[in-house]
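**Q** how does the following fold in three dimensions:
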Amino acid sequence: MKSNAITVLTTVGSKQQADRLIKVLLESRLAACIQTQQIESNYVWDGKLCCDEEVLLIIKSTNEAYSKLERTIVANHDYEVPQVVALPIEAGYRPYLNWLKQHVNP
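**A** The predicted structure follows:
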């Protein structure tokens, strides 16, 4: 059975920004769970090679909530062009996926 669950990835520049964004997303019930990880990002911006320490947010949500989730991330983000990408969760432990769906209110 195909899932309607998604994982949305975004990065922020600090733990404080991550905490603010997590609070907004969970309180608005656009995400059921958000995990964080310290990462190093290498990218090109304005024609320059960049390397920054960032916090990766791994956001569990649903397809139905994605549009509002994306708008909320962008509206509350410090970056001019934040990464916001969604990956489908093709399958998973059914009780977990049911819990996820119950805690997201698009």
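**Q** please count neighbours and contacts with C-alpha atoms only from this point.
**A** OK.
**Q** which other residues reach the host helix or strand of Lys68?
**A** Lys68 is part of helix 66-75, with elements assigned from DSSP states H and E. When contacts are defined by C-alpha atoms under 8 Å, 6 or more residues apart in numbering, helix 66-75 is touched by residues Leu21, Leu25, Leu30, Ala31, Pro82, Val84, Ala86, Pro106.
**Q** for the comparison step, fold the sequence that follows:
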Amino acid sequence: MMTFEPVVVLMTTPDIVTAEAVADRLLALRLCACVNIVPAVQSQFFWQGAFQSAAECLCVIKTGRHLLPQIEQAVRPVHPYEVPEIIALPVVWGNADFLAWVETTVS
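**A** Coordinates of the predicted model:
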């Protein structure tokens, strides 16, 4: 039996409409248990050789490591960025009941 490995995925979007579309798609496909949408973050970065600054939304996605490739595939059709930020961080500790809920939800 495979051991469940919870992860938190961070993903930025250009606006709330895109963030909600990403969340709706991932939840409908049961690829995550929860998406928190932080509606206003300011991102500063280099893109195509130039310094950029942009107002974005941040999606905080709770899921399992085994679903990461499927999450990337599901997001691409609804995400307008050429290179969407999809970064997964391992959960090193968490409320056992919450993590069990995440596992049950995505299983």
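**Q** what residues in the second structure pair up with the helix holding Lys68 of the first structure?
**A** The counterpart of helix 66-75 of the first structure in the second structure, using TM-score structural alignment, spans residues 68-77.
**Q** now that stretch: buried residues?
**A** Residues Leu68, Ile71, Ala74, Val75 are the ones in stretch 68-77 of the second structure that count as buried (16 or more other C-alpha atoms under 10 Å).
**Q** looking at these, which is nearest Val17 of the second structure?
**A** Val75 (13.5 Å; C-alpha to C-alpha).
**Q** now the closest one: how far from Pro39 of the second structure?
**A** Between Val75 of the second structure and Pro39 of the second structure the distance is 18 Å, computed by C-alpha to C-alpha, to the nearest Å.
**Q** whichever helix in the first structure runs longest: average distance to aligned residues in the second structure?
**A** Scanning the first structure for the longest helix, with DSSP state H as the assignment, gives helix 15-27. In the superposition against the second structure, helix 15-27 of the first structure averages 0.6 Å from its aligned positions (mean C-alpha distance after the TM-score superposition for the first structure).
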